[in-house]
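K.L.:
coords below, sequence missing:
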């Protein structure tokens, strides 16, 4: 009898030793985290001129649900709160304040948009709340000395602009270049990278046309660019304008070398609506696997992506670049939270985000990995060139990095 009592007592003590309260006894928390949950905010356009970006938030929510179903991150569930800003900077400011001051989130993750994020960057840093993995490639997200609470994610736009320049100088050194670009930091960063890459041959650019994101159509800009006599056209545009530029060039029977920015190169939201027949031969850059490319049919990482979509986001279009992007960036957020362990403070979030070492989310192209440091807030620096052939992007050439600055 006494043996059974001691056994029961020992069992009870063991259960007590492994209780959740003891597991989290040494935990550190800031507002937005506790023993049970991690509250993450998000802002992007579910409505307005770039509402096609809304799929990003939907896939992110689905991925975090998957993580929660598997037990959460270090035993804590993710509470993902996502708000619409319609790609309007004043609305972004309003939603950021709502998330930080009312919802009391631990951080804002992957807020999408260059002008919208610029509008909240000082606020987030004043509040010392992570503005983590910004959805935009402006160089301003990699400035840890001045903005230690803001970090980007994708290769920056100036890098991509330099890659465009290098391609043109190599394949068409006598080109006459016309550029369509969004009139904000997004478009201006691309344009700067292009001119930096061209160097003393920047005069190859014979025409530039900027457009406002609020413009319903950009046909008149394309007409002006064609009239310049250019034989090379670069479209720096988000999906709606990217698709319009492809269609209008086809309508005009203009046959330039067509280079399309990666942010507007989605098969699902750009190329298919614009017409595959109008898009053949377009050049762009890629850093993500195309889930419908036969070369990845037996790839285990791609199979995990397929299984995730089938269970958690069956309505999502695999042809949509932003679906794959959302999956990859969500995996990266979870990686940072895992590295945080039981120290869920905002300072440690940024410390771990700036300590990514050769992290390879499932759908990055081989040879590309994420790396950060306290002085380098640009996780991804590498891309490859691609050409549209049939209904797929055909990758060619070597990996190019931010150190490639053309000739």
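P.N.:
Thanks, I have the structure now. Everything quoted here is computed from the prediction, not taken from an experiment. Numbering: from 1, shown residues only.

K.L.:
alpha carbons only for contacts and neighbour counts from here, please
P.N.:
Will do.

K.L.:
Isn't residue 246 up against residue 280?
P.N.:
No. Contact between residue 246 and residue 280 fails when scored by Cα atoms under 8 Å: they sit 10.2 Å apart.

K.L.:
Please identify which of those two sits among more neighbours.
P.N.:
Under the criterion of other Cα atoms under 10 Å, the comparison of residue 246 against residue 280 puts residue 246 first, with 23 against 17.

K.L.:
need the contact list for the closest residue to that one other than its chain neighbours.
P.N.:
Distances taken as Cα to Cα, 6 or more residues apart in numbering put residue 274 closest to residue 246, at 6.1 Å, once the chain neighbours are dropped. Contact analysis of residue 274 by Cα atoms under 8 Å, 6 or more residues apart in numbering lists 243, 244, 246, 247.

K.L.:
Presented hereafter is structure B, for comparison with structure A:
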């Protein structure tokens, strides 16, 4: 009898173990997800996004979680270094056994893990990057972006310039990777046959560079009257300060990756007032939104769950909104939290996020991996953002 029981257990245990591994990161009580974020290094300001993610998941957990399961976020430092991102992501997938990778920060960092995650069939959801490669279901069916992609943003910038400054002489600073190249491609595509005449110069920088002062001096010397600042926060801030120091006063247009009131306030009012940027989320510093229900709810959440966070920092709005989107995906999964169903539900979203600007809706489908597509130009006042004109479609 004992040998029979041992034999039966020997047959059952491998089956049970296989079933347990069918849904990595999921138990009856927990859903474990992973991400990397630059808690150190040149992109460290962005780490507030991860803290906002975690704070929103805490709100969800305090209210019972997802169908009784609490969300556990394992967030590791990658220092904004692609090799480190690869190392930490492998740890998350192969050692931490997470269900999915969520909201990893950066274009080069996400690009470094994209093929690995797709080969492993691990959902790679809502990376904080607008590179077009993260909205390509044909080539990367397990990766879905979130924010408007940089080519769409380039389209929208070009539309605004053509409508409001059609004789512009444009100087461009860009990061020498997919981020910068996507912005330029989008801008040039929409400018069309006017692009070569309007763009007087394009200068790049590497994220390892200590400064971009020399590039700004060169850009000023071109006589450009429009400055496209396609840089991440550290370098965008340096560019604004240097332009102010040189008394160069073109119309300045700033990439969304750096369009944070908190960042611009550090630059200083004189150097940053009047800067234009495209937005799709509400500015928490906008006094006209004082009675907005979505903003009131967000401020109450910040006060309770992220009291050390800056309530003027749009990256905290981004982290909150990204997390809300993932929670919706997990809710739609019900009790089928297989990786396949996670991707299926990510392809079936249609929602108005509380902190998205009015008229900007998040939608996906099996062939549309670009959830956010519309943008609204805004001008920085020194304290917050003032919307200009109407919604611009990046499509």
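P.N.:
Yep, that arrived. Just so you know, these numbers come straight off a predicted model, no measurement behind them.

K.L.:
Any idea what the TM-score is?
P.N.:
The TM-score (TM-score structural alignment, normalised by the length of structure 2) is 0.93; 376 aligned residues with a Cα RMSD of 1.4 Å.

K.L.:
Centre-most residue in structure 1?
P.N.:
Structure 1 has residue 135 as the residue nearest its centroid, 4.5 Å off, counting by Cα atoms, centre = their mean.

K.L.:
What does it correspond to in structure 2?
P.N.:
Aligned counterpart of residue 135 of structure 1 in structure 2: residue 128 (TM-score structural alignment).

K.L.:
Kindly report the same for residue 306 of structure 1.
P.N.:
Per TM-score structural alignment, residue 306 of structure 1 is aligned with residue 299.

K.L.:
residue contacts, its match?
P.N.:
When contacts are counted by Cα under 8 Å, 6+ apart, residue 299 of structure 2 is found next to residue 311.

K.L.:
Against residue 293 of structure 2, how distant is it?
P.N.:
10 Å (Cα to Cα, to the nearest Å).

K.L.:
With residue 15 of structure 2 instead?
P.N.:
From residue 15 of structure 2 to residue 293 of structure 2 the distance is 50 Å (Cα to Cα).

K.L.:
wait, doesn't residue 369 of structure 2 sit right on residue 139?
P.N.:
No. Assessed by Cα under 8 Å, residue 369 of structure 2 is found out of contact with residue 139, at 11.5 Å.

K.L.:
Neighbour count: the two, which is higher?
P.N.:
Comparing residue 369 of structure 2 with residue 139 by other Cα under 10 Å, the one with more neighbours is residue 369, at 24 against 12.

K.L.:
which residue lines up with that one in structure 1?
P.N.:
Residue pairing (TM-score structural alignment): residue 369 of structure 2 is matched to residue 377 of structure 1.

K.L.:
Need the three-state assignment for the alignment partner in structure 1 of residue 194 of structure 2.
P.N.:
Superposed on structure 1 with TM-score structural alignment, residue 194 of structure 2 falls opposite residue 201. At residue 201 of structure 1 the chain is in helix, as set by DSSP: H, G, I helix; E, B strand; the rest coil.

K.L.:
Next, count neighbours for residue 201 of structure 1.
P.N.:
15.

K.L.:
quick one, what contacts it?
P.N.:
By Cα under 8 Å, 6+ apart, residue 201 of structure 1 has no neighbours at all.

K.L.:
try 10 Å this time
P.N.:
Counting by Cα atoms under 10 Å, 6 or more residues apart in numbering, residue 201 of structure 1 makes contact with 165, 169, 173, 174, 195, 407.

K.L.:
before we move on, the earlier item: relative to structure 1, what is the average displacement of the one helix or strand the match of residue 306 of structure 1 maps to?
P.N.:
Per DSSP states H and E, residue 299 of structure 2 falls inside helix 293-305. Superposing on structure 1 and averaging over aligned pairs (mean Cα distance after the TM-score superposition for structure 1), helix 293-305 of structure 2 comes out at 0.9 Å.

K.L.:
Could you give the separation of that helix from the chain centroid?
P.N.:
Averaging C-alpha positions (Cα atoms, centre = their mean, to the nearest Å) puts helix 293-305 of structure 2 21 Å from its chain's average.

K.L.:
after that helix, next one along is what?
P.N.:
Immediately after helix 293-305 of structure 2, counting by DSSP H and E, sits helix 314-333.

K.L.:
Please tell me which residues of structure 1 that next one aligns onto.
P.N.:
The aligned range for helix 314-333 of structure 2 is 321-340, by TM-score structural alignment.

K.L.:
Only the buried residues of the matching stretch, if you could.
P.N.:
321-337, 339-340 (16 or more other Cα atoms under 10 Å).

K.L.:
Just confirm residue 221 of structure 2 contacts residue 248, I think it does.
P.N.:
Yes. Residue 221 of structure 2 lies in contact with residue 248 (Cα atoms under 10 Å); the separation is 9.5 Å.

K.L.:
between those two, who's got more neighbours?
P.N.:
residue 248 (19 against 11).

K.L.:
distance of that one from residue 200 of structure 2?
P.N.:
For residue 248 of structure 2, the distance to residue 200 of structure 2 (Cα to Cα) stands at 16 Å.

K.L.:
Also residue 50 of structure 2?
P.N.:
Plainly put, residue 50 of structure 2 is 38 Å away from residue 200 of structure 2 if you go by Cα to Cα.

K.L.:
Quick one: the helices in structure 1, in order.
P.N.:
Applying DSSP state H to structure 1 gives helices spanning 2-17, 20-23, 54-69, 89-97, 114-127, 157-171, 185-198, 219-227, 239-251, 272-274, 276-279, 300-312, 321-340, 346-353.

K.L.:
So which of those helices is nearest residue 383 of structure 1?
P.N.:
Minimum separation from residue 383 of structure 1 across the helices of structure 1 (Cα to Cα) falls at helix 157-171, 8.0 Å.

K.L.:
Read off where that closest one ends up in structure 2.
P.N.:
So helix 157-171 of structure 1 sits over residues 150-164 in structure 2, by TM-score structural alignment.

K.L.:
Check which residues of the matching stretch are buried.
P.N.:
Under 16+ other Cα under 10 Å, the buried positions of stretch 150-164 of structure 2 are 150, 151, 152, 153, 154, 155, 156, 157, 158, 159, 161.

K.L.:
and which of these is nearest to residue 338 of structure 2?
P.N.:
Nearest member of the buried residues of stretch 150-164 of structure 2 to residue 338 of structure 2, counting by Cα to Cα, is residue 150, at 30.9 Å.

K.L.:
Return the residues in contact with that closest one.
P.N.:
By Cα under 10 Å, 6+ apart, the neighbours of residue 150 of structure 2 are 129-132, 156, 178-187, 230, 255-257, 394.

K.L.:
Also residue 161 of structure 2?
P.N.:
155, 167, 168, 170, 187, 191, 226, 253.
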